[in-house]
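**Student:** coordinates for the following, if possible.
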Amino acid sequence: MVGAILSGGLVGLVFGFILQRSRFCMTGGFRDMYIARDNTLFYAFVIAITVESLGVISLWKLGYLANPYEDYSVLGAIVGSYLFGIGIVLAGGCATGTWYRAGEGLIGSWVALFFYMLSASSMKYGALKPLNDFLAKHWVISDNLPKSLGISVWYFVSLLVIISLVLVIREYRRPKPRVASLPTRYKGLRHWLFEKTYHKYWAGFAIGLIALIAWPASQATGRIGGLGITTPSANLITYATTGDSHLLNWGVFLVIGIFMGSFLAAKGAGEFRWRLPDLKTIGKSVIGGILMGIGASWAGGCTIGNGLTATAVISSKGWIALPVTILGVWTASYFIFVRPTQK
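**Tutor:** This next block holds a predicted model:
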């Protein structure tokens, strides 16, 4: 338990700090691809996947990590990821985005987070478990994509590395526009931690390293896997209502750490403040949180569990879930932000 608290909490603390300081939420990233035709955050996400993939596959092949593959329902991944994509737009943030924005004092994110945790807990352990199990029985395959195709996993990893290198080289060759800068408020380390703006690609690289470290850190406590948000969130609220200490694993302290890291970052930058949204936004947060919990449970992961962790090990579940989640975000963005003209 002590090891889980220390390593899970520390990884989460750093993760939450970086998420808050870089404003790294893939709800906005996926939405920007459609609304603003801006792929910057998505490309940073690809870099994070690449960094994690290169490290995790190497550790697995060297025998330091357990087999990362498992069986899953393709139907669950498709239906769940689509619902999850719609839900994160309504909630105003993905799973990690909701956690770190709650740490900034956004009441709407607290509401979305509560219903996300509650619905995920109900799907995994409560009244909605039969609904969760229903899809889990259909179209079940192994998520080991390279083995299924008879192709070495290193071909996929190499492709990711090439794509990421092209993205980075192209970015640094692009002429940099002049941007007016505000006078600095802080000096020294405080300026670097709480005020300086870093390129999203650097944030992606740092998140990839954190995602990589999560694998051996988690395995050392007996939990096989990397970063994950939905099951730990469900476990946390279930523990709060049942007192079952078996639910308190590495992942639970990870999500608590994300919240604390974001809070410390927001306080240090002078960005923490309680913000109460209007009733319409609260209503969206409730619906969005419920869809997030149901969708992520059906899909077997969220933007982090599927979109980052599963894709990094070249899991077919991850590479199905990621584009379907993006499609869900675009669908919700169309009706919420770009509604068709009424005649």
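
**Student:** going by C-alpha atoms from here, please, whenever you check contacts or count neighbours.
**Tutor:** Fine.

**Student:** can you show me the strands along the protein?
**Tutor:** 71-73, 140-142 (DSSP state E).

**Student:** so for residue 321, which of those strands sits nearest?
**Tutor:** Comparison of the strands of the chain against residue 321 by CA to CA identifies strand 71-73 as nearest, at 11.2 Å.

**Student:** so what touches the closest one?
**Tutor:** By CA atoms under 8 Å, 6 or more residues apart in numbering, the list of residues contacting strand 71-73 from outside reads 135, 136, 137, 138, 139, 140, 141, 142, 143, 299, 300, 317.

**Student:** measure how buried the closest residue to the fourth one other than its chain neighbours is and give me the count.
**Tutor:** Here the nearest residue to residue 138 in space, its sequence neighbours aside, is residue 73; by CA to CA, 6 or more residues apart in numbering that works out to 5.9 Å. Residue crowding around residue 73 was assessed by other CA atoms under 10 Å; the count is 20.

**Student:** state the distance from residue 73 to residue 283.
**Tutor:** Applying CA to CA, to the nearest Å, one obtains 31 Å for the distance of residue 73 from residue 283.

**Student:** list the contacts of the residue nearest the centre of the chain.
**Tutor:** The chain has residue 304 as the residue nearest its centroid, 2.9 Å off, counting by CA atoms, centre = their mean. Listed by CA under 8 Å, 6+ apart, the contact set of residue 304 reads 95, 96, 227, 228, 229.

**Student:** and this one, so I can compare the two:
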Amino acid sequence: MKLKSNIPSVKNFFGIILVLFISVLVSDKVKDQSEVLYLSLWLGISFGIVLQRSRFCFYCLSRDFIEKSNAEGLLGIITSLVVGTLGYHIVFGAFLTEPIFPHLPPNAHISPVSFVLLLGSFSFGFGMAIAGSCISAQLYRLGEGLVSSLFAFVGIIIGFILAFRIWNYFYLNIIYDAPVVWFPHHFGYMGSVVVQLTLMSVFAILLFKFHKKQKKEEISFWWKIKWPTYVGGILVGIIGMVAFFRITPLGVTAEIGSISRNTAEYFNIMPLRLEGFDTLRGCITVVKNVFWTNNGLFIFGLVLGSFAAAVFSEDFKIQIPNVHEVKNSFIGGLFMGFGSMIALGCTVGNLLSGIMAASLSGWIFLIFCALGLYLGWIIKNKIRVN
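**Tutor:** As a prediction, the model looks like this:
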């Protein structure tokens, strides 16, 4: 494939210019607060660009493997986990010289392992299959002009509120005594790296075994070419490491959960308290009245970055959904919101950040999320055929 050396049109740079302008406005707004807030914005922008250009959507990449035996996308996810695991273990030493039980590195997404985690993971995977993409992909596709993402987020917020209503029962009866398993406690830092890389290697070998070579996409303009997923994986791993070291682990549901809590408070349907919630690790939500938070700016930046990348690559297009797409987005959002709340994170905050942190909860999320995804894919395809 020979690429044309044309220079993109001036209109292709509109998104980049707009993002730079908005970043200046945000910088002025947060200059008296913390430079970490501004860094959160730019990490979000970078994350959005990477997700959009490499099509780093957990459901889409999984669907490619199920339907086409194309393992390239899932191997890209494993690449991000390898890079993130190595980076996290370097950072662990700065926070915690010796991984002695029960001490854990600050903010790392290391959650209790219980039936609730299994249920939440399965629900999330099922929901993203019905909705067509996970929460992070809904955000970057919103930046591409996908209007149905808005209906997914309505469902996600309602799903969060439903989960809030039954959280106390889950916590007091199941989560309270559930074990928190961090590999370095059992194997040390070096042993933890070996265990992690061994598990990833096993998954990679299985994916290679079933992979079928795909036909190359014919695109002549360099700015329209999709980035290889392994490149996206490397960059996601690096962004994850930087976020963990400077701010907090990657995640996109803390801000959404906070909006859900505020909404529930407004309608007087929020429990008086969420038992034990603030003592756990993951994408924890809080009741707040400000937008300028680390996770809020990260999500805002993600959409901005995706928008800039989509406009530059000519992928941006306002896509109005039909009734069927609205229904799927909303229902899928319900399951994703419910699942990510009780599992304390989604595919970014739990799968990526959890596995990178050498947490058993991250691996459990991966397995049961995949099972839920597969069931959702089967049901969705049967409905489509009938």
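
**Student:** what's the TM-score here?
**Tutor:** The TM-score (TM-score structural alignment, normalised by the length of structure 1) is 0.82; 319 aligned residues with a CA RMSD of 3.1 Å.

**Student:** hmm, back to that, what's the match for the residue nearest to the centre of structure 1 in structure 2?
**Tutor:** Under the alignment (TM-score structural alignment), residue 304 of structure 1 maps onto residue 348 of structure 2.

**Student:** now residue 245 of structure 1
**Tutor:** By TM-score structural alignment, residue 245 of structure 1 lines up with residue 289.

**Student:** can you count the residues close to that match?
**Tutor:** Neighbours of residue 289 of structure 2 using other CA under 10 Å come to 9.

**Student:** helices of structure 2, start to end?
**Tutor:** Assignment of helices within structure 2 using DSSP state H yields the ranges 14-30, 35-54, 58-68, 72-95, 115-131, 135-143, 148-170, 183-210, 229-246, 253-266, 294-312, 323-342, 353-356, 360-385.

**Student:** just those helices: most buried one?
**Tutor:** Neighbour counts averaged per stretch over these are highest for helix 353-356, at a mean of 30; criterion: mean count of other CA atoms under 10 Å.

**Student:** that one vs structure 1, average distance?
**Tutor:** In the superposition against structure 1, helix 353-356 of structure 2 averages 0.5 Å from its aligned positions (mean CA distance after the TM-score superposition for structure 1).

**Student:** which secondary structure elements does that helix sit against?
**Tutor:** Helix 353-356 of structure 2 sits against helix 72-95, helix 360-385, with contacts defined as 3 or more CA pairs under 8 Å, 6 or more residues apart in numbering; DSSP states H and E.

**Student:** need the ones you listed in JSON lines with distance to residue 226 of structure 2, can you?
**Tutor:** JSON lines is the format used below for those (distance: least, CA to CA, whole Å):
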{"stretch": "helix 72-95", "distance to residue 226 of structure 2": "12"}
{"stretch": "helix 360-385", "distance to residue 226 of structure 2": "25"}
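
**Student:** closest one to residue 50 of structure 2 among those?
**Tutor:** Closest approach to residue 50 of structure 2 among those is made by helix 72-95 (11.8 Å; CA to CA).

**Student:** quick one, the closest one and helix 183-210 angle?
**Tutor:** 160 degrees (axes from the mean of the first three to the mean of the last three CA atoms, to 10 degrees).

**Student:** counterpart of stretch 140-149 of structure 2 in structure 1, which residues?
**Tutor:** The alignment places stretch 140-149 of structure 2 over residues 100-109 of structure 1 (TM-score structural alignment).

**Student:** who's in contact with the matching stretch?
**Tutor:** Looking at what lies outside stretch 100-109 of structure 1 - CA under 8 Å, 6+ apart - the contacts are 16, 19-20, 91-93, 98-99, 110, 113, 258-263, 266-267, 271-277, 281-282, 285.

**Student:** do that again at 6 Å, thanks
**Tutor:** 98, 110, 259, 262, 263, 266, 272, 273, 274, 275, 276, 282 (CA atoms under 6 Å, 6 or more residues apart in numbering).
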